[in-house]
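Engineer: sequence and predicted model, in that order:
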Amino acid sequence: IIWITFAPITSVAADYYNVSVRAIVGLSLVFLALYVPASGFSSWLFESYGIRKGLFVGAGLNLVSALIRFLSTQQGTDGSYTGAYAVLMIGQTVAAVAQPFFTNLPARFAATWFGVKQRDIATTIFVSANLIGIALGSILPTIFADVNDETVDMFTLLLVELGTVTASSLLIFFLFREEPPTPPSKTADEKRAAKLSGQNRVSAKENAIQVWRDVQKAFSEKNFVLIFIASGTGLGFFNSLTTLVETLTKPAGYSTDNAGTFSIAFLGCGLVSAGIFGVIMDKTHKYITLLRILATVATLATFGLCLSIRPDNIGLISAFFGILGSFMIPLLPLAFELAAECTYPLVPEDISTGLIMSGGQVTGIGFLLGMEALIGQQPDFTTNDDFKYEFTPTYIIAVIAVFIFWVAAMSFNGEYKRLKAEGSETETALADTNKAESM
């Protein structure tokens, strides 16, 4: 919610805080810029103190960030909002540090709490929970914005978000537990046995060194590098697209409300599709086949979206946003599972997931800055008839990104090491999977 709040209302938020549109884009950019160091910090905390204490830190940071953001709506004694943007940016920065505590955890949490037959769908549900937050963060601002007057009730908007974050943080503080009473799988049992025997009991400094070694081990695996490149470019494009949806469509004459519609189509269809593909992943374990199908359709949908963003074309644009979301969003939980499979048992799930997410944030910075700059340079669709049918430089960046993503995804052919270690639980699934994917 916090990350995406200002993307659908970029223009009115800039007016409210009396800053440039680029400054508002910077509120999302800080999440991408801080993701890698914050990810290292969260991984170290998880390895040193466990999932529960790590999540407590993340929830606490989220709560503090939401409160600081709300304080940015308070007027000074002279009735002005002088310094409000700086306060808002501080709040966004705190939230950016908190983000990896939640986004890097799905694969590890699923492996800790769920058996082989539920693990894939559990990962998908946890990833979808994050996407639901993004969807809410895209919808809420449009409810409190007046498109005609180009104003926004920022006080109420950030107060509602503060209440939402407070409720979710309290649930974590009072209900979350470290692990189930009984390990749900063979690999989970092995990890718990190692923990109880003291094999993993090392100092915080040694844990920091071990995290770095785990990173090196991950990148020594060729197929992890391929899924890292594929998911990095795909997630980077996703981040820039969700952040710039209003900025991207405004030159074609679309309003803040329209941008909200596009975001809902993208995320809503993606959530439904993620649930469907999560079930398919759980039933078949045909990860590589699914990766190739999703990557191919998502690439074609990107071409279609780029060609459809023209005046008076809201239906087709919404359709392509929906198709793109349907085939791009399920790729994230799939990438988490593939990364965990090809690096098992050398790399913990939160490390491989954190690297996947970090790659997306780093590439997202480049895509975001590049696309935002090119959008600012292009002519207005509504005033230049000759421009209406051109394939703009902004879209060329998008096409290059998804082409790199597609090539890397199609090249991936990693071994399912974790599934094999589970033994008889997955023997049948593996036999069917290997037979199908060797064709």
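Structural biologist: Yep, it's here. Residues are numbered from 1 along each chain as shown.
Engineer: C-alpha from now on. contacts and neighbour counts both.
Structural biologist: OK.
Engineer: next, the closest residue in space to Glu246 that isn't next to it in sequence: secondary structure please.
Structural biologist: Closest residue in space to Glu246, ignoring its immediate chain neighbours: Ala259 at 5.0 Å, by CA to CA, 6 or more residues apart in numbering. With DSSP: H, G, I helix; E, B strand; the rest coil as the basis, Ala259 sits in helix.
Engineer: and Ala259, how many neighbours?
Structural biologist: Neighbour count of Ala259, defined by other CA atoms under 10 Å: 27.
Engineer: next, the one to line up against it:
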Amino acid sequence: MEVYRSVIMDGIAEKGDVLESPTKKGALEYTVFPMRWLVLFTYVVFSISTMMQWVQYTIIQDAVVKYYGVSSFEVYWTSMIFMIVYLLLIIPASWLLDKTNLRVTIIISSFGTCLGAWLKVFSVSQDMFWLSFVGQTVVAVAQVFMFNVPPRLAAVWFGADQVSSACSIGLCGNLLGVAVGFVLPPLLVRASGSIPEIAADLRLMFYLIAGFTTVLFVFILLFFKAAPPSPPSAAADISNSLDSNFLLSLKKLITNRNYVLLLMCYGLVIGIFYAISTLLNQVILSYYPDANVDAGRIGLVFVLAGMVGSVVCGLILDKTHRFKETIVSVYGASAVGMLVFTFTLNCGYISVVYLSSILLGFFLIGYLPAGVEFGSELTYPGPEATTAGMLNAMGQIFGLLITHLYEWMLRSVGDRWANLTLCALLACGAAITAAIRSDLRRQAAQNTSKQ
């Protein structure tokens, strides 16, 4: 076991509120348990099973349109429904996590993911696209309850010097799910196949995902734990001792100037990520018409590079605790990466597009854990799930707006101006980020406890 020794602080002041530690001035050993890695690994695998279904239809849009006889717009909404449902349910989902625990929330989410996957198994008939959409909607509801878990899981289970890394690993589960969603459907479903062949391919894909989610649901019921026997850090100890008032937490969030600025910056990054992910197939095929499989692989390397960037950012934050400097640097690099992606699309060499996608993904997606952890720092001791939930809600709002704008611009003025618009939005986000004051409250609590 790893042991952290510290003295809990008497209290920290936050806008007139005094927080007293549960043990006053007594010294306390903080122990982290090996079980934390199983809990984190289980969450990562589960989030993969959910998020892989987000782009399950849009990345094989041409095959879905051909088989079900629906429009591209209808297929496009199988992805957009995830954003709509998130906005509708984020408040009750955050309240549930705040009032219950990680285990209850993950069990509910896992059951919904499993149910939605099995509904799709029965939607292979050509006149059953509506049932596919229902199944997709059920999975979308389920993802609301798991999407905000990483910062809360990291704070509940991990010590002060691992919390940012644990959060970034948890977010990597979401990203890896998107990556699998990019690469698996094009490999399983032949867009150029006959109708019977596409039917067989879809049936195989749906059964594989349904079986996977069923096994995971059973595993979560048996092994996923709500919390360790004792808090892993002083910050977690103090946070656990507070009586949570959900409405008051929301009020403090929306009146926190630094957090409101972060909401805008985070929303822009998420929105651009969603727009590119949703319409990547369309963008790539406009230059490389026969590159259906390559479109999925480019999405894969885009997200995998982002996962590496996320872990690197998490490690940097754990070592330096320089949150603002890190996210300003990553934001600026994302704008540069978007410019490179924009001007290499028409180079004629798809290998170059792979490389520019890696550069863009590393910084754009790598920003996400840094933004979430910075939000937790700015709003401590507020509930991490609520803080992350509001960030993700803003991401969904911007996702809807930017994806619609991007889709319209692709049709109206072409990808060059559409991508340059995303570059301009990233530059604006970097400027707003620079205006955020680095008010690291959780670090202040940790530093006080160590004295």
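Structural biologist: Cool, got the structure. On a predicted model such as this, the values are computed, not experimentally measured, just so you know.
Engineer: follow-up on the earlier one: can you tell me how far the residue nearest to Glu246 of the first structure sits from Val19 of the first structure?
Structural biologist: 21 Å (CA to CA, to the nearest Å).
Engineer: then Arg52 of the first structure?
Structural biologist: In terms of CA to CA, Arg52 of the first structure sits 39 Å off from Val19 of the first structure.
Engineer: one step back: pretty sure the residue nearest to Glu246 of the first structure sits against Thr249.
Structural biologist: Yes: between Ala259 of the first structure and Thr249 there is a contact at 7.2 Å, judged by CA atoms under 8 Å.
Engineer: hang on, Leu248 of the first structure packs against Leu374?
Structural biologist: No: using CA under 8 Å as the test, Leu248 of the first structure is too far from Leu374 to be in contact (9.9 Å).
Engineer: so if I had to pick from those two, which one is more boxed in?
Structural biologist: Set Leu248 of the first structure next to Leu374 and count neighbours by other CA under 10 Å: Leu248 wins out with 21 against 15.
Engineer: any idea which element the more buried one lies in?
Structural biologist: Using DSSP states H and E, Leu248 of the first structure falls within helix 245-249.
Engineer: quick one: distance of that helix to the chain centre.
Structural biologist: 19 Å (CA atoms, centre = their mean, to the nearest Å).
Engineer: which stretch of the second structure is the helix of greatest length in the first structure matched to in the alignment?
Structural biologist: If you go by DSSP state H, the first structure has its longest helix at helix 21-71. Per the alignment by TM-score structural alignment, helix 21-71 of the first structure matches residues 72-122 in the second structure.
Engineer: do the same with stretch 280-289 of the first structure
Structural biologist: Counting by TM-score structural alignment, stretch 280-289 of the first structure corresponds to 316-325 in the second structure.
Engineer: again with stretch 395-410 of the first structure
Structural biologist: Going by TM-score structural alignment: stretch 395-410 of the first structure matches residues 419-434.
Engineer: for burial, what's the neighbour tally of Gly348 of the second structure?
Structural biologist: Gly348 of the second structure has 11 nearby residues by other CA under 10 Å.
Engineer: contact partners of the match of stretch 395-410 of the first structure?
Structural biologist: 261-262, 264-265, 268-269, 272, 324, 327-328, 331-332, 334-336, 338-339, 342, 406 (CA atoms under 8 Å, 6 or more residues apart in numbering).
Engineer: how much does it stray from the first structure?
Structural biologist: Compared with the first structure after fitting, stretch 419-434 of the second structure deviates on average by 2.2 Å (mean CA distance after the TM-score superposition for the first structure).
Engineer: residue in the first structure matching Leu262 of the second structure?
Structural biologist: Checking TM-score structural alignment: Leu262 of the second structure goes with Ile227.
Engineer: where along the stretch 101-250 of the first structure do the strands fall?
Structural biologist: Secondary structure of the stretch 101-250 of the first structure by DSSP state E, counting those that start in this stretch: the strands cover 145-146, 151-152.
Engineer: residues in the second structure matched by stretch 329-340 of the first structure, start to end?
Structural biologist: Against the second structure, stretch 329-340 of the first structure falls on residues 365-376 (TM-score structural alignment).
Engineer: isn't Ala295 of the first structure right up against Ser326?
Structural biologist: No: in this structure, Ala295 of the first structure is not within contact of Ser326 by CA under 8 Å, at 11.0 Å.
Engineer: sorry, back to before: what helices or strands is the longest helix of the first structure leaning on?
Structural biologist: helix 10-17, helix 84-98, helix 100-103, helix 154-175, helix 204-219, helix 349-377 (3 or more CA pairs under 8 Å, 6 or more residues apart in numbering; DSSP states H and E).
Engineer: cheers, nothing more for now.
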